[in-house]
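A.B. asks: quick one: sequence and predicted model below, then my questions.
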Amino acid sequence: MSSIFVKQTGPPSPPLEKATVSVHALSGGHFTLPEYQFVHPVSQEARKHVPSLAFLIQHHNTSNGKTTRIVFDLGLRRDIKRYSAPIQKHVTTRQPMTTDPDVVKSLAKGGLTPDDIDYVVYSHVHWDHIGEPRDFPKSTFIVGHGALALLDGSSASLRGGHSFFEHDLLPEQRTVELSDPTASQSKMNYAKSQGQWGGVNFERLWQPNGALPETLDVFDDGSLFIVNAPGHLPGHINILARTAEEHQLYLAGDACHDRRLLTGEKAIGEWHDAEGHVCCIHADRKQAEETIARIRRLEQDGVEIIFAHDVEWENVPANKARFFGAEGGSNFRLSRAALQHHTNMSLSDEQQKLKAQFDSELGADAFDEPWSRLLKHSPEMFAASLRLTSVPKKKGHLAPKIQSLILLSVAAASTHLHVPNIHRYTKQALQNGASKAEIVEVLCLTSTLGIHACNIGVPILFEVLREEGKELPTGMDGMSKEQWAFKEDFEKKRGYWHAFWEDFLRLSPEFFGAYVEFSSVPWTNEGGKGVLEPKVKELIYCAFDAAATHLYKPGLKLHMKNVLGYGGTAEEIMETLELATLLSISTMDVGLSVLDQELKSAGQA
């Protein structure tokens, strides 16, 4: 068998942000399971029609532009007559069954062919996961340690009609068996285990990762791990993928066949074969239970879990868009509906009540990953933050769209630049009816914050010059025609004048003139007035001037006066200050995300 190794060409360059992969589900057919062979207690007559899910994983290496495509499992074989005779006999017990669409058709739906797939990684080599390897003539096949012994018949015998294997399943020259994750890692060649950052290397060292004792970092960037998941079958492996900054996805293969095993409602099932022998769907029940316990812990920590025959996951309407090529499809960043479904599965009664209150007061669409994390770590702070956030929304002196735009200005201000909230409030503004032009105008208005370096610095400079006996004239006396022209241009475009601009204009008329043009864009574009009414523009100035990251008193007072001059009210100004105060919750957003990362690094996740 061949091995995969990318030669180290230089020191790795760590990413500025967490590396991610995209993951899309692929349909690999459906078949029927007798529940008693998988869970206990359950009726002997109970049967469940389940999917055989596969997944397309794509990794983009930012250093060289290469995209690596991996398919995890291949589902059912399109033509069941191409299974070996013992497997065909077993298939008769799994009817009804459908094999269309298979993985090849599922890839085609999104515009890919098997030739586009670099690697096929098998969770294990049971018949309902192996698909049709000959459909992938250019791919390298990756299997867990012990899988090849099953295929060549040298492994210990396993009971049950599902445990038949095809010795000629995989092409020898394009197959890699992973190293033994339980062997002494110190005996491995360390240099061989290294690879270029973002490059594929299936011979890296197995390393612990939080609650998972043996994982292999495929790209050496934390985006994709192969996880040793013993118990079900020799060579059984899972996938842990980071699909967004704050979202991880665990593909559990056949570590678990029924979600009730994760919740503890059911135990692993056993049955007797025709000869009276006790059979279990797992080769080693004890190890399987330990693997399930680790997966349960991951789910409690917020990792999304999907197993190969996860019919409950498939039946969530929001997950239809997470299949490759689906209309409106997306990577496995949690959609709102999917996030709610995933969150509700692991909440206590108290947390469920708080979540329901959140949905009632702010709307289910507002519940995102930072809110979910806060609810998990501190229900008390979640409740307090919800109450604080709800006040301006309930009072409603400002329309929801205007509230969203004000929140966006605070998040996007150069003194804060909280990217998660920029995303959050941009999306919220669009949902509340804001146009692209209105959002751009908010960003233009907020970009003027930097001028306060001059508003603060110039008066201090004049004070220092006076103390040093180098006092300059103040006011507009003695100004040139050009300087007077700049003042008139400012008044015309901005609609006001303040004495603190005069010293600035005296010292640097060139920069002042440039600033007039810079700051006037949102007041003069779109037909000469901008798209937001003047009162709203002034409220946005108030918001970022008042925010805790800026606290610019002179500007705040000026723009409050301007709001009133444009017909605004004290209630509207107060509501703007309340919205600016919500910046405080960003501490929890960022801090709890870091806490999760450090707990994981310390093995306490």
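C.D. replies: Sure thing, it's come through. Numbering: from 1, shown residues only.

A.B. asks: from here on, just use CA atoms for contacts and neighbour counts.
C.D. replies: Noted.

A.B. asks: which elements pack onto the helix or strand harbouring residue 590?
C.D. replies: Taking DSSP states H and E as the definition, one finds residue 590 inside helix 586-601. The criterion is 3 or more CA pairs under 8 Å, 6 or more residues apart in numbering; DSSP states H and E, and the helices and strands that helix 586-601 contacts are helix 369-377.

A.B. asks: can you rerun that using 10 Å?
C.D. replies: In terms of contacts (3 or more CA pairs under 10 Å, 6 or more residues apart in numbering; DSSP states H and E), helix 586-601 is packed against strand 207-209, helix 369-377, helix 379-395, helix 419-431.

A.B. asks: adding another structure so you can compare the two:
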Amino acid sequence: MGTLDARRQALKEEFTAARGYWSDLWTDLLDIDPDFFEAYKNFSSSPWKRKDGLEPKVRELLYVAIDTSTTHLYDPGTRIHMRNALRYGATREEVLEVMEITAMLGVQSCTVGVPILLEEMKSTGMGGPLPEAQLSERQEDLKKRFVETRGFWSEPMDGILRLSPDYFEAYLDISSVPWKSGKLEPKVKEFVYIAVDAACTHLHEPGLRIHIRNALKLGATGQEIMEIFELISVLGIHTITQSLPILTDEVGQAGK
């Protein structure tokens, strides 16, 4: 791309002013389709125009969460938003804490799978691991520790605890680390869970409901949670940032 014309230069400057950064990821789109770029600029900038919303550091940490999620793993965005978060005052420990929280997404293999397993065991006459109301002394202690550390309990956790207390204890220990030694305030930790569960690459409604409820109990407002949805709704643009360079290359090859 050569020298920008007046309109494209103005759009680049407006994007940089609204979002606080510029990346060459946007160069091809700005060059080829300034109309779509302008519409995206306005769309993605909407929550950033809010004067009483989430602080910029938290916004960037939420982008880090959805880009580092195992359902996405988008390295270009991860680098951009880590850099932005650090520039807005985030520490290395805070960024790592976001990744530690996000890394727990894998347990949803169990929170989704175990209830189905228990239902199918009952339907085939195999019953469950323990009578409905009965937990061993160790299991009761693990449940108590989970509630004390994480501040909630959910039905899928009950099934995991019943079927595999050893695994449950290991999950309790690793998922509790950010809650015991992390620096982010509890409400922000819940914002990270909300962002990961609501991202278009995951859309995990049970977890989303749990963490919205937790965030509200911790003092979050409906407007703050709505802003999380607005921020992460831009994830779909990675269709273009990943694929437009390929199109540009292929068009160039075809023209040779």
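C.D. replies: Structure received. Because the structure is a prediction, the values reported are computed rather than measured.

A.B. asks: tell me the buried residues in the helix holding residue 590 of structure 1?
C.D. replies: Within helix 586-601 of structure 1, the residues that qualify as buried are 586, 588, 589, 592, 593, 596, 597, counting by 16 or more other CA atoms under 10 Å.

A.B. asks: map residue 216 of structure 1 across to structure 2 for me.
C.D. replies: When structure 2 is aligned by TM-score structural alignment, no residue sits opposite residue 216 of structure 1.

A.B. asks: right, and residue 216 of structure 1 touches residue 225 too?
C.D. replies: Yes - look at residue 216 of structure 1 against residue 225 with CA atoms under 10 Å: they come within range, at 5.2 Å.

A.B. asks: who touches both of these two?
C.D. replies: In the contact map built from CA atoms under 10 Å, 6 or more residues apart in numbering, the residues linked to both residue 216 of structure 1 and residue 225 are 206, 207, 209, 239, 240.

A.B. asks: if I look at the last one, how far off is residue 389 of structure 1?
C.D. replies: Going from residue 240 of structure 1 to residue 389 of structure 1 by CA to CA, to the nearest Å gives 34 Å.

A.B. asks: which one's more surrounded, these two?
C.D. replies: Between residue 240 of structure 1 and residue 389, residue 240 has the larger neighbour count (other CA atoms under 10 Å), namely 22 against 18.

A.B. asks: buried set for whichever strand or helix holds the more buried one?
C.D. replies: Residue 240 of structure 1 is located in strand 237-244, with elements delineated by DSSP H and E. Buried positions in strand 237-244 of structure 1, judged by neighbour count with 16+ other CA under 10 Å: 237, 238, 239, 240, 241, 242, 243, 244.

A.B. asks: where exactly do the strands run in structure 2?
C.D. replies: Here structure 2 has no strands by DSSP state E.

A.B. asks: need the residue closest to the centroid of it.
C.D. replies: Centrality entry for structure 2: nearest residue to the mean C-alpha point is residue 196, 2.4 Å, by CA atoms, centre = their mean.

A.B. asks: identify the residue of structure 1 aligned to it.
C.D. replies: Structural correspondence for residue 196 of structure 2 with respect to structure 1 (TM-score structural alignment): residue 544.

A.B. asks: that match contacts residue 417, correct?
C.D. replies: No - if you go by CA under 10 Å, residue 544 of structure 1 and residue 417 don't touch, sitting 11.4 Å apart.

A.B. asks: what's the overlap in contacts for these two?
C.D. replies: Shared contacts of residue 544 of structure 1 and residue 417 (CA under 10 Å, 6+ apart): 408, 409, 410, 411.

A.B. asks: which residues touch the nearest residue to the first one once chain neighbours are set aside?
C.D. replies: Translated: residue 408 of structure 1. The shortest distance from residue 408 of structure 1 to any residue other than its chain neighbours is 5.2 Å, reached at residue 425 (CA to CA, 6 or more residues apart in numbering). By CA under 10 Å, 6+ apart, residue 425 of structure 1 lies in contact with 366, 401, 403-412, 419, 431, 439.

A.B. asks: ok, and the most crowded of these?
C.D. replies: Of the contacts of residue 425 of structure 1, residue 410 is surrounded by the most neighbours, 33 neighbours in total, counting by other CA under 10 Å.

A.B. asks: touching, that one and residue 418? I think so.
C.D. replies: Yes - between residue 410 of structure 1 and residue 418 there is a contact at 8.8 Å, judged by CA under 10 Å.

A.B. asks: which neighbours do these two share?
C.D. replies: When contacts are counted by CA under 10 Å, 6+ apart, residue 410 of structure 1 and residue 418 are jointly contacted by residue 583.

A.B. asks: trace residue 82 of structure 2 over to structure 1, please.
C.D. replies: Matched to structure 1 by TM-score structural alignment, residue 82 of structure 2 sits across from residue 426.

A.B. asks: tally of neighbours for its match?
C.D. replies: Summarising burial for residue 426 of structure 1: neighbours were counted as other CA under 10 Å, giving 22.

A.B. asks: so how far is residue 369 of structure 1 from it?
C.D. replies: Shown here: residue 426 of structure 1 relative to residue 369 of structure 1, a distance of 16 Å by CA to CA.

A.B. asks: residue 225 of structure 1 too?
C.D. replies: For residue 225 of structure 1 relative to residue 369 of structure 1 (CA to CA), the value is 22 Å.

A.B. asks: now for the residue lying closest to residue 103 of structure 2 once chain neighbours are set aside: which residues touch it?
C.D. replies: Closest residue to residue 103 of structure 2 apart from its sequence neighbours, by CA to CA, 6+ apart: residue 69 at 6.9 Å. The contact partners of residue 69 of structure 2, by CA under 10 Å, 6+ apart, come to 63, 78, 99, 101-106, 195-197, 199, 201-202.
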